[in-house]
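> next come a sequence and a model predicted from it.
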Amino acid sequence: MALIDKLKEEQKLAMKAKDKIRLGTIRLAMSAIKQREVDERITLTDDDIVAVLTKMVKQRRDSVAQYESAGRQDLADAESNEITVLKEFMPQALTDDEVLQLIDDAIIASGAQSMQDMGNVMAVLRPQIQGRADMGKVSGLVKSKLT
């Protein structure tokens, strides 16, 4: 089943269950997907949709950190609930060992020798890891391996 179809089906189920938080989050995701389709005049693939969802999760993580530092735990909890719903539609997260193995394979495949080759390594990794691991964390691991 295509990811967009799964989102639509879950939206219907959330409406029937009167789950306002889940319904609102799915509607936000559908809106972001539709906006990108309209802006770029394309139909998004599952990989493109995962990229949109990944961006939404990252935005919410940043918001949680800001709300917590401002002492607004109620807003931080609301953002955390949205993250939980969005993660249901993303691919299974990679374990730390799997990420390290993919980094090692990418370094070998790209022939990287130093930090100057980091862009090449990340270009190999991005399609394999998109939506399955935190790219900031992966970037730090790649840096540590190349230095």
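Great, that's in hand.

> from here on, contacts and neighbour counts on C-alpha atoms
Noted.

> which residues touch the helix or strand where residue 7 lies?
Under the criterion DSSP states H and E, the helix or strand holding residue 7 is helix 3-17. Here helix 3-17 makes contact (CA atoms under 8 Å, 6 or more residues apart in numbering) with 20, 22-23, 26-27, 30, 46, 49, 89.

> check it against this one:
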Amino acid sequence: MITREAKKRREAAEAFAQGGRAEQAEREKAEGEVLAEYLPKQLSDEELQQIVAQAVEEARAAGAEGPRAMGAVMKIVNPKVAGQAEGGRVAAAVKKLLAG
């Protein structure tokens, strides 16, 4: 729940900043920072890449190839990164490794 609220604050701050409402953007950003203090430490890009790379290897070893590989990798990665990386960030890392 805190993760969702922190994300809402970040998105609202971006929207206010783009709309030229700097004061409201700063208020939303400050609230988001307070909420973020209660969240687990987020994984660095390097840490996330390592976890995803291991999961890709596991999924391929289990025979997951092509479009099925995305779901198989996500099933392996999600429990390992729960609360430490946003789903969109995880999915982007998986897609990048599967594509190249």
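All right, it came through fine. Quick caveat: nothing in here was measured; it's all calculated off a predicted structure.

> care to give me the TM-score?
The TM-score (TM-score structural alignment, normalised by the length of structure 2) is 0.83; 96 aligned residues with a CA RMSD of 1.5 Å.

> if we can go back for a sec, top of the contacts of helix 3-17 of structure 1 by neighbour count?
Note: the member of those with the most neighbours is residue 49, at 24 neighbours, neighbours being other CA atoms under 10 Å.

> test my guess that it contacts residue 33.
Yes: with contact defined as CA atoms under 8 Å, residue 49 of structure 1 counts as touching residue 33 (6.6 Å).

> buried ones in the helix holding residue 7 of structure 1, by neighbour count?
For helix 3-17 of structure 1, burial by neighbour count (16 or more other CA atoms under 10 Å) applies to 4, 7, 10-11, 14.

> just stretch 56-65 of structure 2 next, same as before
In stretch 56-65 of structure 2, counting by 16+ other CA under 10 Å, buried: 56, 59, 64.

> among the residues you listed, which ones are in helices?
Residues of those located in helices (DSSP state H): 56, 59.

> output the buried residues of stretch 56-65 of structure 2 in TSV, with distance to residue 49 of structure 2 appended to each entry.
Listed next are the buried residues of stretch 56-65 of structure 2 as TSV, based on distance: CA to CA, whole Å:
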residue	distance to residue 49 of structure 2
56	10
59	15
64	19
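
> for the buried residues of stretch 56-65 of structure 2, which one is nearest residue 78 of structure 2?
Nearest to residue 78 of structure 2 among the buried residues of stretch 56-65 of structure 2 is residue 56, at 12.5 Å by CA to CA.

> structure 1: which residue goes with that closest one?
When structure 1 is aligned by TM-score structural alignment, residue 56 of structure 2 is paired with residue 107.

> so who does the nearest residue to its match once chain neighbours are set aside touch?
Among residues not flanking residue 107 of structure 1 along the chain, residue 121 sits closest, at 5.7 Å (CA to CA, 6 or more residues apart in numbering). For residue 121 of structure 1, the contact set (CA under 8 Å, 6+ apart) comprises 103, 106-107, 110, 112, 142.

> before we move on, what about residue 93 of structure 2?
48-49, 52.

> next step: those restricted to helices.
Among the contacts of residue 93 of structure 2, DSSP H puts 48-49, 52 in helices.

> who wins for most neighbours among those residues?
Among those, residue 52 has the most neighbours (other CA under 10 Å), with 27 neighbours.

> so it touches residue 95, yeah?
No: under the criterion of CA under 8 Å, residue 52 of structure 2 makes no contact with residue 95, lying 9.8 Å away.
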